[in-house]
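Q: Have a look at this prediction, sequence included:
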Amino acid sequence: MGLHMRESKDIPPSTAVMLMRGKGVARGFAIGRAIIMGAATLEVAHYRIATEDIPQECARLDAALETVYNDLQHIIKNLPADAPKELTPLLNVHSLLVSDPMLSEQTREIIASRQYNAEWALSTQGQLLADQFSLMEDEYIRERAADVNQVIERVLRVLSGMGSSLLPDMSPDLDINSSIVVAHDISPADMIKLRGARFAAFVTDLGGATSHTAIVARSMNVPAVVGMGNIRSLVRDKDMLIVDGEAGLVIVNPSPLILSEYQQKQDAYIRERAELIIHKDEPAITLDGKKIKLEANIELPHEADEVMHLGADGIGLFRSEFLFMGRETLPDEEEQYEAYSYVLKTMQGKPVTIRTLDIGSDKTLDGEATVAANPALGLRAIRYCLSRPEMFQTQLRALLRASVHGKLRILIPMLSHMHELHSVKQAIEFAKNQLAEEGHAYADNIELGAMVEIPAIAIAIEPFLKHLDFVSIGTNDLIQYTLAIDRVDNEVSDLYDPMHPAVLRLISQTIQAGERAGKEVAVCGEMAGESRYTRLLLGLGLTEFSMHPQQLLDVKKIVRTSHTNALRSKIATALNHAEYIDLGILEV
């Protein structure tokens, strides 16, 4: 993925109007001229070397790996104060990959056994690693195949004498209103090179919801559409583009009528955002006086700062696995304690729900990659934690110690059996006893909850509620398991349907069971943050939503203009008739 700017003087702008679809990962509208970042893959020399040249070729590989590692460390140490905070962990992932023995030692083995030159051996091993990541079930882990490709590309450039920098120096005076980056992919280090200029939007061939472009674009509040396929090869410099970050649309060389329409949409969106931020501290209360909790999902501790700024009622989901990923060693108790404590202190007494490690059997935490026969149904989440009691105890001890700094709630992922719940409770008691003996304090009011993401627990929720303080519905997996649809498999992803009557019935009966038991029920999956589903969920009786921080204000606006009793009546009628619900009937 070598990136370069294509010169507009060599290739004139095209005039054909095109409409292309991808995945909208950061909301908003952008209208501007395309800046094309080249994405042609480097031509790798393939030749065999003599036996006596093997040590020299291995040394050449080691030197290139060291150069790239040092370059990445330099970038990390010299990050500007205004750089998106998400860039540091992403750059650390690249540093770990370039120093990973799976890359260096296996490549040297290929050089020695097959007598390939360093470039050929590295690209061979890189492809093997990327293929392994691509097979994994977890979306975040699967998209790390892009990290492997980007690291390999950087090392190949050094081996070829081109240097590790993938981008030329960018002009810092590019206008945010007229420059849209179009690229095959954008690595974290490339983002640093781009920071000097301001851009209206990012559009890439590759990527998904957890790709680097998506993460950084959201942190910068810049519209982005990824996974476009081949837009990089179809768009030319200076083409006029419209980017719709919500619908996942890119319109190339729009007609004056379409351009005028989107200019109005863009102006309206800017006014809407300005108005929403004014009301960020107002309570989320429906027209009939129902108080709704709006909380945020976070992945890294510093994101709690944004959550407080946007006036959220708390953190409904802290995905603790992001503290464990992309590193050579597990975080110890002290590191975890500091991370959890930071979030609890930042939230100033507001509830913080921290999910215990949720990782699948498709990748262990010590870097030994394995592929299960069916990772989605394998040793993952709480099953994985209970199989690694020492690791689980370390996390529980850190959580308990941090609990003195705020209102902690512990969330169990992928619970399906009562014996799992009892085992978790026993593990927590064991950790408490250990800490007490050692003189460590912990809060005595820590609530314990579970994710409802397997149909079995949704169907038989009542006995679980007797032993839990709250539950949180993970709609992403619940829909996937209910409909037997892999939501990231392009062959069947169109069948992934949050509106399926079976899905809505499971959500409804979980909420109703919670009401009868006097236990809180939240939704922390993607449905909670998609404002088109807000009235639907209110009509199902939901009173606690948790979502990406940038979605909070949009959902709050819908809540404040909704009448829950009227919505519940409409939803109940539709569900009783097993109908697909038309969201249009729920509009005010």
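A: Yep, it's here.

Q: going forward, measure contacts and count neighbours with C-alpha atoms only.
A: Fine.

Q: ok, how many other residues are close to Gly449?
A: When neighbours are defined as other Cα atoms under 10 Å, Gly449 has 27 of them.

Q: Look at it and tell me its secondary structure.
A: Per DSSP: H, G, I helix; E, B strand; the rest coil, the local secondary structure of Gly449 is strand.

Q: how close does Arg409 sit to Met347?
A: 13 Å (Cα to Cα, to the nearest Å).

Q: Reduced to three states, what does the residue nearest the centre of the chain come out as?
A: In the chain, the residue lying closest to the centroid (Cα atoms, centre = their mean) is Thr210, at 3.6 Å. Secondary structure assignment for Thr210 (three-state DSSP): coil.

Q: all strands for the stretch 251-400 of the chain, in order.
A: Using DSSP state E, counting those that start in this stretch, the strands of the stretch 251-400 of the chain run over 293-298, 315-319, 351-355.

Q: Of those, which is nearest Arg60?
A: The minimum distance between Arg60 and the strands of the stretch 251-400 of the chain falls on strand 315-319, with 40.3 Å, by Cα to Cα.

Q: angle of the closest one against strand 351-355?
A: Interaxial angle, strand 315-319 versus strand 351-355 (axes from the mean of the first three to the mean of the last three Cα atoms, to 10 degrees): 30 degrees.

Q: What is strand 315-319 packed up against?
A: For strand 315-319, the elements it packs on are strand 293-298, strand 351-355, strand 544-547, judged by 3 or more Cα pairs under 8 Å, 6 or more residues apart in numbering; DSSP states H and E.

Q: Now do the closest residue to the residue nearest to the centre of the chain other than its chain neighbours against Ala209, distance only.
A: Nearest non-adjacent residue to Thr210, counting by Cα to Cα, 6 or more residues apart in numbering: Tyr140, 5.8 Å away. Using Cα to Cα, Tyr140 is found at 8 Å from Ala209.

Q: For Ile152, which non-adjacent residue is spatially closest?
A: That would be Gly126: by Cα to Cα, 6+ apart, it lies 6.3 Å from Ile152.

Q: The one you found: what secondary structure?
A: helix.

Q: and it, how many residues sit next to it?
A: For Gly126, the count of nearby residues is 23 (other Cα under 10 Å).

Q: ditto for Gly289
A: Using other Cα under 10 Å, Gly289 has 12 other residues around it.

Q: try Asn92
A: Asn92 has 17 neighbours, counted by other Cα under 10 Å.

Q: another one to put next to it:
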Amino acid sequence: MNVEKIYQGTADKVLRGIPASSGIVLGRAVVLRNEIFVDTHKTIQNEEIESEIKRFDIAKKNLVAEFEESISHIPPNAKDLKAILQADLMMVEDKFMYDSIIKFIKELHTAEAALVIVFDQSKQLLKHSTDELFRERVTELDNILKRFIIHLSKGEKLSEISENTIIIAQSLTPSELLKLIEKKVTAIVTEVGGITSHLAILTRSYSIPAIISLKNATHEISANDEIILDGYTGHLFINPDLTLYKFYREKQKRIAEHIKELGELIGLPCKTKDEKPIQLWCNANNIDDVKNAKIVSSPGLGLVRTESLILSLNRIPTEKEQYDYYKTIADTAYPMTVTLRAFDIGSDKYADNLLIHEDNPALGLRGIRYLLAKKDEFKIQLRAILKASKHKNIRLMLPMITSLEEVIQTKKLLEECKLELLNEDETFDHDMLVGIMIETPAAALIADDLSKICDFFSLGTNDLTQYCLAADRTNESLSEFFNSFHPGVLRLMEFTVNAAHKNNIPVAVCGEMASHPLATSFLIGMGVDELSVAPSLFLEVKEKILDSSFKQCQKNVSKILKTAMLKDIYQSMDV
């Protein structure tokens, strides 16, 4: 379905980005053009050094106050947002960065130039991180730099924004987003950002419709343009005609009625119209997610990212800290099954744990490779997970597997931990299930062998896509190449599912594709046993499953997997 063609002539322009947070908004555009132009070659005189440092210190003090004020206004149920802003504040107050900036000022650079130089150096380090969350900190650094420059120029671009407007921006920091929420803006559009970016996560948390990665939005859209924003498809209509306006008004009403009806699905069995049962689970990053999963009656948690504990502490946690964290999640979730993914981290993240320097760590010592290279740390995590498993509702999942040897070595370590805990009279689940993430082409291609020594598979479609297509999903310039519907990715997924079922183990999908409304039918038809999505999307995906025919989905998958062109795949999926 080509929406651009269908609505041709009904608006001045029809643009399309990535739908980050669902919803439909009709309103007026406010365009924030806040590009930073800093001449890094501009210098000051010796006698100006003291005043320039003072100017920087004042800007820093004001920025710290801004972050502290934003943090103080965060509601108790928005712990993720609080953690993000606290991490940003730590960057602002980082002594090493401060000393580096002062050093460049003393070398006769302006405060602005010193900031740009130091922040660029930090960005280069983060760009080579193995973890997507850390690579996305590059955008956070850009946003913090922007806020610094604004305070240095004593400007504030958000103060004049009125209620019920649609914000069009190049990018936004979490603190800026909070200010906009206070202003009661109705929707957000940015030129950058990925579906897993902080902005996408936060707009979903606050139920603010958003479109991200809409190229040149701040130049294509003018201030006071009338806008229709479709957060379901990613379409943006500029100055629509009356017919289109009425159509979306009616659509808004239908969606509002539909949301009320979704609550009725909670108690229904999750199966297709022709009685094919489908396991629909939730992903969780914190206790609030676990509680929300229980509210919608999810039977399990398909992915708990344990490295979120590292991000909150900014170090490797102790065994007790890990045990307390895992136990709290398992106890809160009980009797739901909880899938704890082992730390998906790399060697470049912690200075005290640095093993080697890597020019490209995303293809280096990441995930299970890192864990097996740091066996003492890995055993601490395995012990903590085992100790938390006493209610027998925890299963372990291993990240970034590429070989059988990695699984075998991990199982050997696990047995060592079990013996240690037995000797310490600890209670744990002796038969805890161990599964793996299939997120590398290597793992997919040896899935038949891996399925003989694993209890379950989980397809990580985000990483599988970027490794299959050699396209970094955090690189905005490669966004057109990153596509989980690429025939190569789909065929690797099918190969994995077939291998797993041949050896009688279940297959889950826990990546962004699991919650993509256009992918649900395909995943069902391909034979995926379990979909794991954010709690906020659980009922929408469940409704899609209840409305699907397993046999018809199978027929569509057979057709799609024989298709080599993306545009034909889109047509078959009704994209």
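A: Received the coordinates, thanks. The model shown is predicted, which means the values in this text are computed figures rather than measured ones.

Q: How alike are these chains, TM-score-wise?
A: The TM-score (TM-score structural alignment, normalised by the length of structure 2) is 0.87; 564 aligned residues with a Cα RMSD of 3.4 Å.

Q: residue in structure 2 matching the residue nearest to the centre of structure 1?
A: Matched by TM-score structural alignment, Thr210 of structure 1 corresponds to Thr196 in structure 2.

Q: Let me see the contact set for Asp554 of structure 1.
A: Applying Cα atoms under 8 Å, 6 or more residues apart in numbering to Asp554 of structure 1 gives the contacts 276, 531.

Q: residue in structure 2 matching it?
A: Checking TM-score structural alignment: Asp554 of structure 1 goes with Glu540.

Q: Centre of the chain to the strand or helix carrying that match, how far?
A: Taking DSSP states H and E as the definition, one finds Glu540 of structure 2 inside helix 538-546. In terms of Cα atoms, centre = their mean, to the nearest Å, the centre of helix 538-546 of structure 2 is found 21 Å from the chain centre.

Q: following it, which helix or strand shows up next?
A: Downstream of helix 538-546 of structure 2, the next assigned helix or strand under DSSP H and E is helix 550-560.

Q: Would you mark the buried spots in that next one?
A: 550, 553-554, 556-557, 560 (16 or more other Cα atoms under 10 Å).

Q: what's the mean deviation for that helix versus structure 1?
A: For helix 550-560 of structure 2, the mean deviation from structure 1 after alignment is 4.4 Å (mean Cα distance after the TM-score superposition for structure 1).

Q: Quick check: next helix or strand after that helix?
A: Following helix 550-560 of structure 2 in sequence, per DSSP H and E, is helix 566-572.

Q: which parts of that next one are buried?
A: So, applying 16+ other Cα under 10 Å, buried residues of helix 566-572 of structure 2: 569-570, 572.

Q: By residue count, what's the longest strand in structure 2?
A: Ranked by residue count, the top strand of structure 2 under DSSP state E comes out as strand 24-32.

Q: Just list what the next helix-or-strand element following that strand packs against, helices and strands only.
A: The helix or strand immediately downstream of strand 24-32 of structure 2 is helix 49-72, counting by DSSP H and E. For helix 49-72 of structure 2, the packing partners by 3+ Cα pairs under 8 Å, 6+ apart come out as helix 79-93, helix 95-106, helix 111-127, helix 137-152, helix 174-182.

Q: Columns distance to Arg315 of structure 2 on top of the ones you listed, output as TSV?
A: Below are those laid out as TSV (distance: least, Cα to Cα, whole Å):
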stretch	distance to Arg315 of structure 2
helix 79-93	13
helix 95-106	17
helix 111-127	16
helix 137-152	17
helix 174-182	23
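
Q: And these: which comes nearest Asn283 of structure 2?
A: helix 79-93 (14.2 Å).

Q: That closest one to helix 174-182, inter-axis angle?
A: Put simply, helix 79-93 of structure 2 runs at 130 degrees to helix 174-182, going by the same axes, to 10 degrees.

Q: Where does helix 79-93 of structure 2 end up in structure 1?
A: Aligning helix 79-93 of structure 2 against structure 1 (TM-score structural alignment) gives residues 85-99.

Q: Now do that stretch: everything it contacts.
A: For stretch 85-99 of structure 1, the external contacting residues (Cα under 8 Å, 6+ apart) are 65, 68-69, 72-73, 76, 103-104, 147-148, 151, 188-189, 212, 215-216, 219, 302, 326-328.

Q: In it, which residues are buried?
A: Residues 85-95, 97-99 are the ones in stretch 85-99 of structure 1 that count as buried (16+ other Cα under 10 Å).

Q: Kindly present the helices and strands packed on strand 315-319 of structure 1 as JSON lines, with separate columns for mean neighbour count and distance to Asp444 of structure 1.
A: JSON lines is the format used below for these (neighbours: other Cα atoms under 10 Å; distance: least, Cα to Cα, whole Å):
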{"stretch": "strand 293-298", "mean neighbour count": "26", "distance to Asp444 of structure 1": "23"}
{"stretch": "strand 351-355", "mean neighbour count": "23", "distance to Asp444 of structure 1": "15"}
{"stretch": "strand 544-547", "mean neighbour count": "26", "distance to Asp444 of structure 1": "24"}
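
Q: In JSON lines, list these along with distance to Ser361 of structure 1.
A: Output for those, formatted as JSON lines (distance: least, Cα to Cα, whole Å):
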{"stretch": "strand 293-298", "distance to Ser361 of structure 1": "23"}
{"stretch": "strand 351-355", "distance to Ser361 of structure 1": "17"}
{"stretch": "strand 544-547", "distance to Ser361 of structure 1": "26"}
